Structures are given as structure tokens and as C-alpha cells.
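A.B. asks: Just need the structure, nothing else, for what follows:
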Amino acid sequence: MQIVIIDGQGGSLGKSLVEAIKKRFEHVQVLAIGTNSLATSAMLRSGADGIATGENPVVVAARNADLIIGPLGIITADALHGEITPTMAVAVAQSKAHKILLPISKCNVSIVGRQDLSLTEMIELAVSEIAAFLDNQRQG
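C.D. replies: Sure, this is the predicted structure:
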């Protein structure tokens, strides 16, 4: 099971996701990809099994991932203050991997009907979604 976490800016979301995933699912491999070196470094310190930085790692990882997790902006060109390139957004959006996207509002996209949740609550929901995905994969 290849889980890819993509994050940018300071990497705090990615860092929290890596920590929560590694705590709950010891058997999964987590590849953390930062859109910049600061985000990558934060995710490395949190226990990711592998790291990479930049556009090409996102494109390559999107081809091979079973699950991609990150902020909503990873499927939106120019999101995260321009850190998500159009190539990255297309690679993630077109990936056959299951995607779990957290509605962090730094990409000028509003999701009608979404709840206002804290980052901690969103991460807990993401981990629950991962558990459901893994259970479904085992049964299917």
C-alpha cells in the first residue's frame, strides 16, 4: 500500500497527517512530497518513509500511488500561493489513486455544505477515511 502525502507552505498539514497515519497504520508506506524544501523537511521529521520535493516527484508518485492525501489545493493549479503547478494539479487529479482532500481554503475554492472543522478534526476524519479505504481494499 503506497500512501502519498502532498503538502506545501510550511508543511504543517503534511506533518500532522504523517504522524497520525504512522501512529494508526504501522504497515503502510508513506511517501511525503513537499512543494518546497521546508514542507518536505517538516514531513521527514514526522516519520515519513520517503520524501521528495517538487513537481516531478508529484507526477511520478501520482502514477504509482494507491492513496493520495493533501489539501484540496493539490488538484487546483496555482493553489498554495502558486506552489501547485498546472502539471502537478493534473497529475494528481488524473491519478487512479483514491484521493482524500482536506478543504483547507488557500486556493480560492469554496465547498458549499462543508463543515467548519478544526485541523485536528479534519485529520481525524482523514484517518477514518483511510481506515475505510484499507478495509475496502482487503475485502475487494
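A.B. asks: from here on, contacts and neighbour counts on C-alpha atoms
C.D. replies: Noted.
A.B. asks: Can you get me a residue count around residue 11?
C.D. replies: Per other CA atoms under 10 Å, the neighbour tally for residue 11 reads 24.
A.B. asks: Same check on residue 131?
C.D. replies: Around residue 131 sit 15 other residues, with neighbours defined as other CA under 10 Å.
A.B. asks: Work out for me the element it sits within.
C.D. replies: Using DSSP states H and E, residue 131 maps to helix 119-139.
A.B. asks: Following up with a second sequence; could you model it the same way so I can compare the two?
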Amino acid sequence: MNIVVLDGMGGGIGSRIVGILKEEMPPYIEIYGLGTNALATAAMLKKGANKGATGENAIATTVVKADFIIGSIAMTIPNSMMGEVTPRMVEAIGSCEGIKIYIPILPENHHIVSLEQKPLMLQIREAVALIKKELHLEDV
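C.D. replies: Prediction:
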């Protein structure tokens, strides 16, 4: 059983996730810290990840074996994290058979309208309301 933690940039989110996983999970579960860069990987290893690897190829080849993947939802958006997340990484993450858990942290121009199970029409209304807000049309 393994849990892959994905992160980029400075590794702040991933290192926090690894720290909590190390506290909460039984010791037989392997925690892999996979970073888009060496700084992110090092931060996760410092917090106790059992294994760490860096870069596109390491992420693309390791996530396919994951039982769980956890990280920012930005890891599912090609070219996010200032270009650190590549299309190949996103494809590998999406193709993994493991359970994916996303933390709703997004690039500035992405929004999530609903994290609750709601009827589709309510979600659409929330999406439209967000667009109106971004366009400063809240009162229309």
C-alpha cells in the first residue's frame, strides 16, 4: 500500500500533507513524496516521506503504481504551478487506477463552484454567479 503526495513550487503543501500522513497512517504504508522540482521533493522527505523523486518522468512512472494520490488540484491542470506541471504528468495522474484526493488550491484563473453534492442546475447557477462576479456584474 502506498500513498503518493504530489507537490511543486516550494513543497509547502506536500510537506504538510506528508507530516500529517506520517502521524495518522500505520507505519507499513509507504508515503512517496513526488515533486515537480528538487525543493518540493526535499521538503516532503524532510517531513518523513519514505521515498522521494523529482520531475516529469519520476512522477509519470510512479503515480501509475499509486494506491492513493493526494495533492493540490492544480496538479491536474497542465502548465500550472508556473509551468512545473506538464501535460504528461497530468495524463499519468488522470490515468492512475488509484484513488485521487485533491486539495482545492487552484491557479488564479480557475475556480471551483461547488464542493458539495448539489443538483446540476444549482452548480450551473453558482458557476454563472461566479462569472458575473468576475465581470463585476453581481447586480445584473
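A.B. asks: quick revisit: need the residues that contact the helix holding residue 131 of structure 1.
C.D. replies: The contact list for helix 119-139 of structure 1, computed with CA atoms under 8 Å, 6 or more residues apart in numbering, reads 13, 16, 17, 20, 21, 24, 100, 102.
A.B. asks: how does it look with 7 Å?
C.D. replies: For helix 119-139 of structure 1, the surrounding residues in contact (CA atoms under 7 Å, 6 or more residues apart in numbering) are 17, 21, 100, 102.
A.B. asks: Residue 77 of structure 1 contacts residue 91, correct?
C.D. replies: No - with contacts counted by CA atoms under 7 Å, residue 77 of structure 1 stays clear of residue 91, the gap being 10.7 Å.
A.B. asks: So for the two, which residue has more residues nearby?
C.D. replies: Taking neighbours as other CA under 10 Å, residue 77 of structure 1 and residue 91 compare with residue 91 leading, 21 against 18.
A.B. asks: Please pull up the equivalent of the more buried one in structure 2.
C.D. replies: Following TM-score structural alignment, the counterpart assigned to residue 91 of structure 1 within structure 2 is residue 92.
A.B. asks: Quick check: its match is in a helix.
C.D. replies: Yes - assessed by DSSP: H, G, I helix; E, B strand; the rest coil, residue 92 of structure 2 belongs to a helix.
A.B. asks: if I look at the counterpart of residue 54 of structure 2 in structure 1, how far off is residue 38 of structure 1?
C.D. replies: Aligned counterpart of residue 54 of structure 2 in structure 1: residue 53 (TM-score structural alignment). As for residue 53 of structure 1, its distance to residue 38 of structure 1 is 9 Å (criterion: CA to CA, to the nearest Å).
A.B. asks: higher neighbour count, those two?
C.D. replies: When residue 53 of structure 1 is set against residue 38 and neighbours are counted by other CA under 10 Å, the residue ahead is residue 53, at 20 against 16.
A.B. asks: Leaving out sequence neighbours, find the closest residue to the more buried one.
C.D. replies: Counting by CA to CA, 6 or more residues apart in numbering, residue 53 of structure 1 lies nearest to residue 34, which is 4.8 Å off, once chain neighbours are set aside.
A.B. asks: ok, the one you found - how many residues close by?
C.D. replies: The burial metric for residue 34 of structure 1, expressed as a neighbour count using other CA under 10 Å, is 29.
A.B. asks: so what's it up against?
C.D. replies: 6, 7, 8, 40, 52, 53, 54.
A.B. asks: ok, the second one touching residue 35?
C.D. replies: Yes - counting by CA under 7 Å, residue 7 of structure 1 does reach residue 35; the two are 6.3 Å apart.
A.B. asks: Tell me which of those two has more neighbours.
C.D. replies: More neighbours sit around residue 7 than around the other of residue 7 of structure 1 and residue 35, counting by other CA under 10 Å; the figures are 30 against 26.
A.B. asks: how about that one, what's its match in structure 2?
C.D. replies: Aligning on TM-score structural alignment places residue 7 of structure 1 opposite residue 7 in structure 2.
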